[in-house]
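>>> Give me a model of this one.
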Amino acid sequence: MFGGDGDSWITSGIKDYFPLATYILDLYHLYKRFKEALGRRKEEQKAIKDLLLSNQIDKGLSVIDQLIRNPYDLKEKDNLVKLYTYISRNRLGITNQFKLKDKEIERAGAIESNVRKAISARFKKRGMSWSKRGALALLKIKETILNGEWDDWWETERERNIKITEFKPPLPASYFNQETESSPIVEVTIPALSGPDQDKPWVGVLRKLSEVGYY
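Modelled structure (predicted):
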């Protein structure tokens, strides 16, 4: 499961790298977009919000479309168009809110809060800028503090340099779509093959399937 703020790079990244993942839009960011685009339209804001939260996304978009045709001014029209695009792009993330509701997963607020506390609050202060190496080094320190390991580290490791590996960008999606002539053989241990059920028929089938070259 991925929770996000709805930016295009998140939705496209999930589609490219994690096509089987479930994406949910953090409602905090949806409400923030409402305030930006519908600040002067409290009634419409509530009506559209109620439609979206009852999984009537097309009706909500229809209301926004009508507002786009009759805006107060050009600035509001621009904000309404952005809201329409934002909701259209994240409709699956909104719909998934209802699919996951039975599992008591409704919001990604905890994810957002952790990112803000662990990273943003330290790295995004006024006037700050970071090299990749410097940012990774500070993240190591922040991680150690948040994990409650700072005192132990300070007593035993402070004289040693913190090892920072070279930053490597993620592989492009096209890399994982490359066709290969043969698949690598992965050696694994299957407990059932040496357990107490070796005389069971299903274990025999499993043993046959695990033989190299069976397929």
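>>> C-alpha from now on. contacts and neighbour counts both.
Fine.
>>> Off-centre distance for the helix or strand hosting E155?
Here E155, judged by DSSP states H and E, is contained in helix 150-156. Relative to the chain's own centre, helix 150-156 is displaced by 33 Å; criterion: CA atoms, centre = their mean, to the nearest Å.
>>> what's near enough to touch E76?
The contact partners of E76, by CA atoms under 8 Å, 6 or more residues apart in numbering, come to 37-38.
>>> Now do it against F98, distance only.
E76 sits 30 Å away from F98, going by CA to CA, to the nearest Å.
>>> again, but for E43
Using CA to CA, E43 is found at 24 Å from F98.
>>> With neighbour numbers in mind, choose between the two.
For E43 versus F98, neighbours defined as other CA atoms under 10 Å are more numerous around F98 (17 against 10).
>>> Can you list the buried residues in the helix or strand where the more buried one lies?
When elements are assigned from DSSP H and E, F98 belongs to helix 91-99. Using 16 or more other CA atoms under 10 Å as the test for burial, helix 91-99 gives 91-98.
>>> which residues make contact with whichever helix or strand comes after it from outside it?
Where DSSP H and E defines the elements, the next helix or strand beyond helix 91-99 is helix 109-115. Applying CA under 8 Å, 6+ apart, the contact partners of helix 109-115 are 3-4, 26, 28.
>>> so which of these comes closest to M128?
G4 (24.7 Å; CA to CA).
>>> Now, of the contacts of helix 109-115, which are buried?
Buried by 16+ other CA under 10 Å: 3-4, 26, out of the contacts of helix 109-115.
>>> ok, back up a step: return the member of the buried residues of helix 91-99 nearest to L136.
G93 (30.6 Å).
>>> residues touching that closest one, list them.
G93 neighbours (CA under 8 Å, 6+ apart): 23-25.
>>> I have a second one here; can you model it like the first so I can compare?
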Amino acid sequence: MPFAASRGGVRNGAEKKTIEAIRQEITREVEEFLRVVFEERRKTGRLDLEATEMAMRSALHRAGAAALSQLLEFPAPTEEGRTLACPCGQQAHYRERRSKPVLTVVGLVEVLRPYYLCAHCGVGQLPADVELDIENTEFSPGVRRMQAIVGQEAPFAHGREQRRVLAGLEVTTKSVERTAEAIGADIAQREQAEIHKALQLDLPVVVGEPMRILYVQLDGTGVPVVKKETVGRQGKSAGQPAHTREVKLGCVFTQTKWDQEGYPIRDPDSTTYTGAIESAEEFGRRIYAEAWGRGWSRALQKVVIGDGAEWIWNLVGLHFPGATQIVDLYHARQHLWEVARRLFPNEEGKQKAWMKIHQKRLLDRGKIEKLVGALRSIESSNPELIEKIRTEADYFERNAERMRYPKFRRQHLFVGSGVIEAGCKTVVAYRLKRSGMFWTVRGANAILALRCCHLNGEFEDYWEARRAD
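Next up, the predicted model:
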């Protein structure tokens, strides 16, 4: 950077002055702090540790802010650094030094840096802002990082309060929202670049030891959105408008062991999530890229688990051919319970007796053809009941090969989608479905990207990659 070179030309004298100024500021703050502490101790005869440590933090913040302000005072450029190339093809010339307040992790500081202006196109440049990563923002990278972490975890107002209590920094609720969503949007953009590579078959081969079993689980859950996001969309009830948009969420995890009874054990810390409010086609590409990045190509056995939603199995057939497909057993049981309740309303005993035959003897044993036959043989004069039974029979018939549960259990495989259902709660509902929340699709997707990145343990990698750009 030209301004960096200009700093080198005045290094000896300017740096000595800067160091001395910083030393004086720190000394002044520490001496003032100690004076207050000792005076209070003389008056009361005791030391209030909490008050003292909080006062110490404030003093060190003030000293740090003063030191940073000194470090962020860039000199005017020397002659060789007074021009910059402008994107328009002409030259931008140094005009003056401009000051900018920036909130840092130690408090508010002033950044004084060179400003360049192109006379041809009228566009100004502040190279120091680019180097310091404070372009078009009033917050330092450290502060924005904090805002991203608290913003993905809790409501933005709660995040603002956390910043005040834990870091001693005063920010607005809106600033936490804007920063978290901006960083989340950047993460989402990078994800799309990886997905594009997957579509171009340009993903790197994931090398390493073969893994025993790799799972993909898929589900969807509604998120409350503002009215403009549901225009023209049908709600769950006929004739009623939609109030939510569906987040499609996927997770990938591995399994290498099972317990003494043969039940599978998920590998610790092996689960990663990805999701967004998007079409099934877009989500299919997303979950494919996630699975590939986790080592899909080197898994000895590949398993996909979901409910009976048609969109799930359509994208599985497209992106994961050859994988073992399993319909969540507990979801399938729920379908049977719906039939039982319709057959015997308000008769719990008869419902349980019917389920004992059709669930335990047929569904759980993978005898789906017999189950379908039993359902289709039911007679009733109620046309709505007959239609319900026909729909459920079609569901079981369509998913018969995905319901061979004894076969799957003999292979020590999971037969339930508990991991992704828990993910719908921890990843989505915990953050996006709290009382009074209504999201734009853009905002929800940004926070989802940020939250998945954090829960996947990838946020530090993202931040380092971002700094390296």
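>>> if we can go back for a sec, hmm, who's touching the helix holding E155 of the first structure?
The contact list for helix 150-156 of the first structure (CA under 8 Å, 6+ apart) reads T144.
>>> Flag every buried residue along it.
Per 16+ other CA under 10 Å, helix 150-156 of the first structure contains these buried residues: W150.
>>> what separates the following helix or strand past that helix from the chain centre, distance-wise?
Proceeding N to C from helix 150-156 of the first structure, the next assigned helix or strand is helix 173-176, under DSSP H and E. Its chain's C-alpha centre and that of helix 173-176 of the first structure lie 19 Å apart, by CA atoms, centre = their mean.
>>> can you tell me what part of the second structure the very next helix or strand once past helix 173-176 of the first structure aligns to?
Of the helices and strands lying after helix 173-176 of the first structure in sequence (DSSP H and E), the nearest is helix 201-209. Counting by TM-score structural alignment, helix 201-209 of the first structure pairs with no residue of the second structure.
>>> Would you mark the buried spots in helix 201-209 of the first structure?
For helix 201-209 of the first structure, by 16+ other CA under 10 Å, it's V203.
>>> what about the strands in the second structure?
83-85, 91-104, 107-118, 124-125, 211-224, 244-258, 264-266, 272-276, 299-306, 324-327 (DSSP state E).
>>> can you name the residues of the second structure that stretch 8-19 of the first structure overlays?
The alignment of stretch 8-19 of the first structure onto the second structure (TM-score structural alignment) covers residues 310-321.
>>> now what about the matching stretch, what contacts it?
So stretch 310-321 of the second structure is contacted by 218-219, 280-281, 284-285, 288, 304, 306 (CA under 8 Å, 6+ apart).
>>> Filter those residues down to the buried ones, ChimeraX style.
In ChimeraX, this line selects whichever of those come out buried by 16+ other CA under 10 Å:
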select :218,219,284,285,288,304,306
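>>> circling back to that earlier point, for E32 of the second structure, which of the strands of the second structure is the nearest?
E32 of the second structure lies closest to strand 107-118 among those, at 18.1 Å (CA to CA).
>>> So which other helices or strands are in contact with the closest one?
For strand 107-118 of the second structure, the helices and strands in contact under the criterion 3 or more CA pairs under 8 Å, 6 or more residues apart in numbering; DSSP states H and E are helix 49-71, strand 91-104, strand 124-125, helix 127-132.
>>> repeat that with 7 Å
helix 49-71, strand 91-104, strand 124-125 (3 or more CA pairs under 7 Å, 6 or more residues apart in numbering; DSSP states H and E).
>>> Which of those sits closest to M211 of the second structure?
strand 91-104 (44.6 Å).
>>> ok, now how distant is G317 of the second structure from L448 of the second structure?
If you go by CA to CA, the gap between G317 of the second structure and L448 of the second structure works out to 26 Å.
>>> Which one of these two is surrounded by more residues?
Per other CA under 10 Å, whichever of G317 of the second structure and L448 has more neighbours is L448, with 29 against 12.
>>> which residues touch that one?
Applying CA atoms under 7 Å, 6 or more residues apart in numbering to L448 of the second structure gives the contacts 275-276.
>>> And it, what's its match in the first structure?
That one, L448 of the second structure, aligns with L139 by TM-score structural alignment.
>>> cool, L84 of the second structure as well?
Using TM-score structural alignment, L84 of the second structure pairs with nothing in the first structure.
>>> Grab the nearest non-local neighbour of L84 of the second structure.
A92 (5.0 Å; CA to CA, 6 or more residues apart in numbering).
>>> Include distance to E149 of the first structure and neighbour count when you put the contacts of G93 of the first structure into TSV, please.
Formatted as TSV, these follow (distance: CA to CA, whole Å; neighbours: other CA atoms under 10 Å):
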residue	distance to E149 of the first structure	neighbour count
Y23	33	24
I24	33	28
L25	33	27
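>>> List which of those are still in contact in the second structure.
Retained in the second structure by both residues aligned by TM-score structural alignment, their matches' CA atoms under 8 Å are the following of those: 23-25.
>>> Which one of those residues is nearest to A173 of the first structure?
Closest approach to A173 of the first structure among these (CA to CA): Y23, at 18.0 Å.
>>> Please list all residues in contact with that closest one.
Counted by CA under 7 Å, 6+ apart, Y23 of the first structure has contacts 1-3, 93, 96.
>>> same check, this time on R333 of the second structure
R333 of the second structure neighbours (CA under 7 Å, 6+ apart): Q359.
>>> Residue in the first structure paired with it?
Match for R333 of the second structure (TM-score structural alignment): Y31.
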